[in-house]
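Visitor: missing the sequence, but the structure's below:
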């Protein structure tokens, strides 16, 4: 994770300034810290590296060669340029700029702890606040149409293995609220069909046991018994539950395409802001649980959220639903 990325090289070439060795050493140390001690996910590390390479190039262009000499004003100017766009880079959305600000602040906190700087100039720099977006959740009728479009639970014929897999995959996503990464990483030993529970291996090494509903159990059982053995025979014997047509582990992209095809057949949106995605099923799972009366802290545990604050955004969706029902059902709700 410490090699120079193509993006970083291009950024440096674009500015005509190369970060000083002291800046590069500090960045390598910080990324090593995130990898070894914090255990950040690979995708997060890639994003942090890209953000921080751009930051170091910005410092180099400003003539700053050491983190100990960075003024707070330079950090603010860098973040403002991210939002406005510069040097061939399009403007960053508030959420991406907030992530970049978090990476920059983390680097400066690390430099202070490691004695690379006597102060943290980023301490009072406030990142932009991303606009709060309510999760998109499907109605129960739309979920049923989507699942039915994936394929029958008891498929037959030459296409049965993949039809059974597709139905089991989508039933599992909606029936457990699992993240797509947790689903494609699922091993056979993680599934207990006897007790109807699954062990999901979540972010930051936080594992959790989640019950599997009856519909998902039926679809998953049919796939594991009638389809997966044939797929395994075509491959190299991976322990993963969900396999591709060659018997190898199903990828995130492969799972997304299965969902996209089912959404198209169900006449649900596959493009634009309302497009159905694997995360849509997770949102729907949480929203439908809360609509059904589940306690928010139980939903937090099922989703694997570290903080209940993350889960509480779903309660806003539920309140909107309550308002909608009230407005249409109560005789004196409207003038």
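Guide: Received it, and whenever you're ready, just let me know what you need. These figures come from a predicted structure and were not determined experimentally.
Visitor: okay, CA-based contacts and neighbour counts for the rest of this
Guide: OK.
Visitor: surely residue 117 touches residue 107?
Guide: No - at 10.8 Å, residue 117 does not count as touching residue 107 under the criterion of CA atoms under 8 Å.
Visitor: now the strands: where do they sit in the protein?
Guide: For the chain, the strands defined by DSSP state E cover 191-192, 197-201, 207-211.
Visitor: closest one to residue 233 among those strands?
Guide: strand 191-192 (20.3 Å; CA to CA).
Visitor: and here is the other one:
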């Protein structure tokens, strides 16, 4: 007697208008994201099994109609599950703070002045994040019919300045290289992040397995789910002004393993651990405390601008999706370098690997 294959249960698939699919396993009231792969793929089965063993949240004890109930329903929703893991962690911490402070209050009694008072004493960055969190859960409440009107509608973002991650200067990059010689793990990590412009969440997993036969590194970003591509083995004609950085990058890459950034024992570094470890390495090299991994990402965007890259080329390399983002990260670029750079786009130069 033949037995058919058992189909996996609890699978939920959401397909957006642009064709992008999001796949989840429902365990109780929670949705756990799964990779967009065939159900018989080993990675899909592993993720499916892991979701089944994930700790489940206890059944809600929040009062019906309370802000705490809204937060619990939001954390179990597909809206929350669709976020990148790093974003979910930040969002959960923010929502937990809201629940600790106002969870017992009834949602129907929430007014705009309550929200203003909640964010008024926070720093600018914390206030902006708190307001984003309020808007997300209140939009969810509106869609779910829990409220008839959104009390966050019309609220303005708090005024003030956000101190961005500072871009590394060329002198700081050279000082780091002088301190950490080729062959050290610290040098490899810096060169990989600086050359690729990848966020730590992506840099931690980059390696030869992502380099194609043409010598191009291509990967999907964890935060935005959008692609990023940069040359590894050879440079396109327009990027020759970055040849020295490319030489440093190639010299730092390991030839005895697939993954580039690992611990001394050869294990992959955690995302948070990588960021903090690189900051400590910069401090050990005598650099200021604000020399961070994200500052290297900004330095690469600036170097691309000074090399004469088009906005499309910068975006394809670093993975930024909008012109406003690119402008933000290249604002500190050397204006003389930009004006003096060879503008390949005026000569009709195109690189097929980059989207137009």
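Guide: Structure's in. What do you need? Just so it is clear, the structure is predicted and the values come from calculations on it, not from any experiment.
Visitor: before we move on, the earlier item: residue 117 and residue 107 of structure 1: who's more crowded?
Guide: Neighbour totals were compared for residue 117 of structure 1 and residue 107, and residue 107 leads with 21 against 18 (other CA atoms under 10 Å).
Visitor: do a quick rundown of the helices in the stretch 51-200 of structure 2.
Guide: In the stretch 51-200 of structure 2, the segments counted as helices under DSSP state H, counting those that start in this stretch are 67-75, 78-81, 85-102, 112-120, 124-143, 170-179, 185-196, 200-203.
Visitor: I'd like these laid out as a markdown table, including distance to residue 304 of structure 2.
Guide: Formatted as a markdown table, these follow (distance: least, CA to CA, whole Å):
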| stretch | distance to residue 304 of structure 2 |
| --- | --- |
| helix 67-75 | 39 |
| helix 78-81 | 34 |
| helix 85-102 | 27 |
| helix 112-120 | 38 |
| helix 124-143 | 28 |
| helix 170-179 | 13 |
| helix 185-196 | 10 |
| helix 200-203 | 18 |
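Visitor: which of these sits most buried?
Guide: Of all the helices of the stretch 51-200 of structure 2, helix 185-196 has the most neighbours on average by mean count of other CA atoms under 10 Å, namely a mean of 24.
Visitor: other SSEs contacting that helix?
Guide: Applying 3 or more CA pairs under 8 Å, 6 or more residues apart in numbering; DSSP states H and E, one finds that helix 185-196 of structure 2 contacts helix 200-203, helix 243-252, helix 271-284, helix 293-306.
Visitor: got the contact list for the second one?
Guide: Right, the one you point to is helix 243-252 of structure 2. Contacts with helix 243-252 of structure 2, where a contact means CA atoms under 8 Å, 6 or more residues apart in numbering, come from 182-183, 187-188, 191-192, 195, 232-233, 235.
Visitor: max pairwise distance over those: which two?
Guide: Farthest apart among the contacts of helix 243-252 of structure 2 by CA to CA are 183 and 235. That separation is 22.8 Å.
Visitor: gap between the residue nearest the centre of structure 1 and residue 280 of structure 1?
Guide: Central residue of structure 1 (CA atoms, centre = their mean): residue 179, 7.4 Å from the mean position. In this view, residue 179 of structure 1 and residue 280 of structure 1 are 10 Å apart by CA to CA, to the nearest Å.
Visitor: ditto for residue 208 of structure 1
Guide: Using CA to CA, one gets 21 Å for the distance from residue 208 of structure 1 to residue 280 of structure 1.
Visitor: with residue 29 of structure 1 instead?
Guide: Distance, residue 29 of structure 1 to residue 280 of structure 1, by CA to CA: 37 Å.
Visitor: for the helices and strands packed on helix 185-196 of structure 2, which one sits closest to residue 142 of structure 2?
Guide: Nearest of those to residue 142 of structure 2, taken as CA to CA: helix 200-203 at 32.7 Å.
Visitor: that closest one corresponds to what range in structure 1?
Guide: Aligned by TM-score structural alignment, helix 200-203 of structure 2 falls on residues 180-183 of structure 1.
Visitor: what are the buried residues along stretch 302-313 of structure 1?
Guide: For stretch 302-313 of structure 1, the buried set under the neighbour-count rule, 16 or more other CA atoms under 10 Å, comprises 302-305, 311.
Visitor: so residue 93 of structure 1 touches residue 81, yeah?
Guide: No - in this structure, residue 93 of structure 1 is not within contact of residue 81 by CA under 8 Å, at 11.8 Å.
Visitor: between those two, who's got more neighbours?
Guide: A count of neighbours by other CA under 10 Å puts residue 81 above the other of residue 93 of structure 1 and residue 81, at 18 against 15.
Visitor: ok, now which ones touch residue 56 of structure 1?
Guide: For residue 56 of structure 1, the contacting residues are 19, 23-24, by CA under 8 Å, 6+ apart.
Visitor: how about a cut-off of 6 Å?
Guide: By CA atoms under 6 Å, 6 or more residues apart in numbering, the contact set of residue 56 of structure 1 is residue 19.
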